[in-house]
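> this one's sequence-less:
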């Protein structure tokens, strides 16, 4: 898949509309929290990069990867994905339950990471008020199959609609649980390391607290229960209202500070494409 703009998706794609949304950072953190519920996947992360070591660098590299795949030239996106595949191909970890070694590029783990990202990205921006129709949602999931292929998964194994994505999570849930490793990771994710001057002289700590709190509150009800968080319908209503307020506030910010440059350029191109339609 390659758009007329030379990127994998382009201004007319649903992927650009989702990934350029102001609440996308909340969706990214939500995806990480959801991913931690897979015991084998979280063990692989803990045994190689840990959670506190280079926390911000790792987060920045993850954001760069998603940004490059979404907005970068198609050739650059494919090269970056190939480089990441090569790194994962050389790495392995030990399953804490069985004691057996497993490769980090095991297909079921790659699929888990992909599905957590796509479900989180889509669900978060829709709950925040992005006016995506059900058809748009299905198109987004289908568009993102190409992202799964770039990390080494056959398209036939990847959900291509919201219904297929929901079915995947229904099937995988019996294999999920909250481990001590996941608890440690989420503790770091919600209260990450920050230099003293950053905490004292910038709003970084309270801003991150709001972002992480929104990510936790908007998890699926079954995932919140695993994390021993409230799982009541009223919690869902409150989380959605808070997320919508956050999006309204973000949209009111001056454009120059309303997100990373690539997302701002994407929003401008989306608006131009819609205006020309």
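That came through fine. What you see is a predicted model; the values in this text were computed from it and never measured.
> When you work out contacts or count neighbours from here on, use the C-alpha atoms and nothing else.
OK.
> Now the top helix by length along the chain: buried residues?
Assignment by DSSP state H gives helix 107-128 as the longest helix of the chain. Within helix 107-128, the residues that count as buried by 16 or more other CA atoms under 10 Å are 109-128.
> then this one, side by side with the first:
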């Protein structure tokens, strides 16, 4: 579908043979993030992010939302997939690109937002704001996996968070700011919701553009689905703050989507189910790296433990 092609990132380059990148095929990060279904949480993740007044103003003032409402979603998705599945060179390149894009994003709040007075400065390089954005990505990926694929127990949530701390480091969140485990991350997010977040005019504007982008990316009968998915994944207080309906009809559509996805996802072929970034990475780690001068090279695949053969 042409509209969806505007949103999904393209397949990456093959990368260096044998290079597992930050995580590798045995990691919880690969097992969770390889599923294309996590894209269903994209709107909810963005709405969580821009519920923070400083993030919302940075996105409003420095992103091309009027021309391309899905720019931030697509860029964030591409960066996260590249860092998760790329070789180490691709990870460094993605981190450098994000850093260059973030460097000029700075300014001040034009009006008070929640407890933050007008004139409060913001910067996309602020580690505290980077922590909030990172936290929304981790939470949403796990909530969407739980809702639309399979249960994610506490141990796996902790393992995923431990893996993704490396992604946080890549994007400028120091270890001293990161909560100790996934339960601590949830407590941090709950505290932010209670004390800092407020859905202001900028957040509402961004939400409208993301949930009903122009031109549309889905056919007319499905155009209300992104708002329903976001409403089902967001914390109730933020769902209400954005004014997203959650009546019997919306709850029923969400429940049907959950049931259908949980049945269908395990039956899908890998070429449909998994991101191309995962399939490229799984093939890359199975390739034997070339040996040094005089040692020749090997083109025969080297099995990587835990790497599932993508179809």
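That came in fine, so what should we check first? Please read these numbers as outputs of a predicted model, since none were measured by experiment.
> What does the TM-score come to for these two?
Here the TM-score for the pair of chains, by TM-score structural alignment, normalised by the length of the first structure, is 0.82; 267 aligned residues with a CA RMSD of 3.2 Å.
> before we move on, the earlier item: can you name the residues of the second structure that the longest helix of the first structure overlays?
The aligned range for helix 107-128 of the first structure in the second structure is 127-148, by TM-score structural alignment.
> Now that stretch on the first structure. Mean distance?
Its aligned residues in the first structure lie a mean 1.1 Å from stretch 127-148 of the second structure after superposition (mean CA distance after the TM-score superposition for the first structure).
> if we can go back for a sec, give me the mean deviation of the next helix or strand after the longest helix of the first structure from the second structure.
Downstream of helix 107-128 of the first structure, the next assigned helix or strand under DSSP states H and E is helix 134-143. Helix 134-143 of the first structure differs from its equivalent in the second structure by a mean of 0.9 Å after superposition (mean CA distance after the TM-score superposition for the first structure).
> What is helix 134-143 of the first structure packed up against?
Secondary-structure packing of helix 134-143 of the first structure (3 or more CA pairs under 8 Å, 6 or more residues apart in numbering; DSSP states H and E): helix 14-19, helix 107-128, helix 162-172.
> which one of those lies closest to residue 217 of the first structure?
helix 107-128 (10.7 Å; CA to CA).
> show me the contacts for the residue minimising distance to the centre of the second structure.
Closest residue to the average C-alpha location of the second structure: residue 137 at 4.5 Å, with CA atoms, centre = their mean. Going by CA atoms under 8 Å, 6 or more residues apart in numbering, residue 137 of the second structure touches residue 45.
> roughly how far apart are it and residue 248 of the second structure?
Note on residue 137 of the second structure: its distance to residue 248 of the second structure, by CA to CA, to the nearest Å, is 28 Å.
> likewise residue 143 of the second structure?
21 Å.
> Ok, residue 45 of the second structure next?
The gap separating residue 45 of the second structure from residue 248 of the second structure is 23 Å, by CA to CA.
> same deal with residue 219 of the second structure?
Residue 219 of the second structure sits 23 Å away from residue 248 of the second structure, going by CA to CA.
> what about the closest residue to residue 123 of the second structure other than its chain neighbours, how many neighbours?
Residue nearest to residue 123 of the second structure in three dimensions, not counting chain neighbours: residue 106, with 4.2 Å by CA to CA, 6 or more residues apart in numbering. Residue 106 of the second structure: 17 surrounding residues under other CA atoms under 10 Å.
> now for residue 106 of the second structure: what does it line up with in the first structure?
Using TM-score structural alignment, residue 106 of the second structure pairs with residue 92 in the first structure.
> Provide a list of residues in contact with its match.
Contacts of residue 92 of the first structure by CA under 8 Å, 6+ apart are 44, 101, 102, 103, 104.
> what do you get for residue 160 of the second structure?
Residue 160 of the second structure sits next to 28, 29, 32 when contact means CA under 8 Å, 6+ apart.
> mind redoing it with 7 Å?
Applying CA atoms under 7 Å, 6 or more residues apart in numbering to residue 160 of the second structure gives the contacts 28, 29.
> With the first structure overlaid, how far apart is stretch 54-62 of the second structure on average?
Looks like 0.5 Å for stretch 54-62 of the second structure (mean CA distance after the TM-score superposition for the first structure).
> one step back: wait, which of the contacts of residue 92 of the first structure is closest to residue 146 of the first structure?
Of all the contacts of residue 92 of the first structure, residue 104 has the smallest distance to residue 146 of the first structure: 20.0 Å, by CA to CA.
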